[in-house]
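1. Give me the fold of what follows.
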Amino acid sequence: MSGVAKIYDAELNPTKEDIAARFGGIVSLLGSFRLVDWDDEVGIEVLIGSDLDGRHVQLPLTYRPSEVDPEHTLTEMDHSVLGHRWVSNALGDPIAVTQLIRTILEADDGATRSDGVPAALDIRGSGQPGETAGKHAAKLEVTDVTLHEATRQRAVGTVRVDGDVRSFELRMPHLLRRASTTGTDANTSRYALIGWLPSMPEKKRVVAELNFVD
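-> Down below sits the predicted model:
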């Protein structure tokens, strides 16, 4: 498990529902899943919901006490416990990208919420080729993410993995498409983050795909 996400009983302005609708086209918010920043400065959350056509979609966000990059700021938020926060596109935030890459490579899953509320989507990283599916991989040192390009669905840059600098492309599609039921296929990267609704574990979705391009 990738840590415990501390959740506060707080009033938010704007609310998560407002943010999901405005920036993700989400008309029915199911909830979210979380990853943890080990320095406990950045909140990493992916909102999960459905759009007007009833399709499952996602909106990756980070919450910070100061602005990380004006280009990727979506809005500002008043949090009744933590104070003023900046809400950003997670693929433009190096801390979030680091944790997404680590979760994929270590075959890790999502964080546990401190309030006991279950994640809207259970997730699991694929691990590296040759590892046994469904089991946690060895711990890796994933650091020094530098972003060269970032959009709402794609991040390109470099990352240091166990001392080696790798060039990467990380994609998080807005629409959660069906994953292959027979394992990784020609349309899915060999490095991926797969998710499923707890009520429908057989219907797996592609949450993120990671490619190393060096």
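
2. Only C-alpha atoms from now on, for both contacts and neighbour counts.
-> Will do.

3. Sketch out the helices for this protein, chain order is fine.
-> Here the chain has its helices, by DSSP state H, at 16-24, 94-105.

4. Run through the strands of the protein in chain order.
-> Taking DSSP state E, the strands of the chain run over residues 4-5, 12-13, 28-36, 43-50, 56-64, 73-79, 83-89, 112-113, 122-125, 142-150, 154-161, 164-171, 191-196, 205-212.

5. Of all these, which one comes closest to Thr103?
-> strand 122-125 (5.6 Å; CA to CA).

6. please give me the structure for this one as well, since I'd like to look at both together:
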Amino acid sequence: MALLHKADITPTKIDLLTSWAPAQPWFVGEADVSVTNLAAYRFDDPEGQVGIETILITAGDGPVLQVPVTYRDAPLAGAETSLITTMQHSVLGERWVYDATGDPAYLAAVANAALAGGRQAELTIEIDGQLVVREPTAVVAGSGTPGSAGVTPPAVAEINIHQEPGATIVTAGSLRIVVARVLGDEDVLANLAADAATHEVLAGTWAEQPTLRALVLVAVA
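-> All right, here's what the predicted structure looks like:
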């Protein structure tokens, strides 16, 4: 369960992604316009310390882009190159925002979801002292067998990131995780699946995408 807060955030998520995303090697779209937030989904952090959110955006007339981010209450050692910015949260205080492909909390969460048939976290928000369930704007599920053994979170020192056209490939110990960055007409994961004979996929839907779309590929060596 992911607990959301009614809070003021500076900079806003839209502002930080508008300034950060166009500088990334996978960016496709108009670099001089504010991005549009289409949908998002979250995973739970078992330790309850890290916010794990994937935001689906567009920039002008460009395709849908997938941007997983994590929110932490302190810097993540060894992940300086993945730091996007810091933000001020009126409830939680200062937060360090990371490109989640360099954060072991995200890698463990998305691997577990894909391999064990998991789903996105249930969203709740406190209103007048009561926890209210909020409907997700994106629904995701893994293709693996529900209830299968979980994945040990990879060590930060073992994370290696490689960019391919439209995708980010992460190796972390025995895990190989391919995050589709560009969700356009071409399925970039289908082109990369041949490199991972045995794999599971995280797929999802949102308002503009009513049929399942592959989002992340996960393989274990």
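
7. Using CSV, lay out the strands of the first structure together with mean neighbour count and distance to Val97 of the first structure.
-> Output for the strands of the first structure, formatted as CSV (neighbours: other CA atoms under 10 Å; distance: least, CA to CA, whole Å):
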stretch, mean neighbour count, distance to Val97 of the first structure
strand 4-5, 19, 17
strand 12-13, 14, 25
strand 28-36, 21, 10
strand 43-50, 23, 10
strand 56-64, 23, 10
strand 73-79, 17, 15
strand 83-89, 19, 10
strand 112-113, 19, 19
strand 122-125, 24, 14
strand 142-150, 18, 7
strand 154-161, 20, 8
strand 164-171, 17, 8
strand 191-196, 24, 13
strand 205-212, 21, 11
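
8. Please identify the most buried of the helices of the first structure.
-> helix 94-105 (a mean of 23; mean count of other CA atoms under 10 Å).

9. now for it, which elements pack on it?
-> strand 28-36, strand 122-125, strand 142-150, strand 191-196 (3 or more CA pairs under 8 Å, 6 or more residues apart in numbering; DSSP states H and E).

10. so which of the helices of the first structure comes closest to Glu149 of the first structure?
-> Short answer: helix 94-105, nearest of these by CA to CA, at 11.3 Å.

11. now the angle between strand 28-36 and the closest one, please.
-> Per axes from the mean of the first three to the mean of the last three CA atoms, to 10 degrees, the angle that helix 94-105 of the first structure makes with strand 28-36 is 90 degrees.

12. quick one: helix 94-105 of the first structure aligns where in the second structure?
-> Under TM-score structural alignment, helix 94-105 of the first structure corresponds to residues 104-115 of the second structure.

13. Mean per-residue distance, the matching stretch versus the first structure.
-> When the first structure is overlaid, stretch 104-115 of the second structure sits 0.5 Å from its aligned residues on average, using mean CA distance after the TM-score superposition for the first structure.

14. I would like the residues contacting that stretch, please.
-> Outside stretch 104-115 of the second structure, the residues that touch it by CA atoms under 8 Å, 6 or more residues apart in numbering are 43-45, 50, 52, 70, 100-101, 118-120, 141-145, 148, 150-156, 159, 175, 177, 199-202, 216-218.
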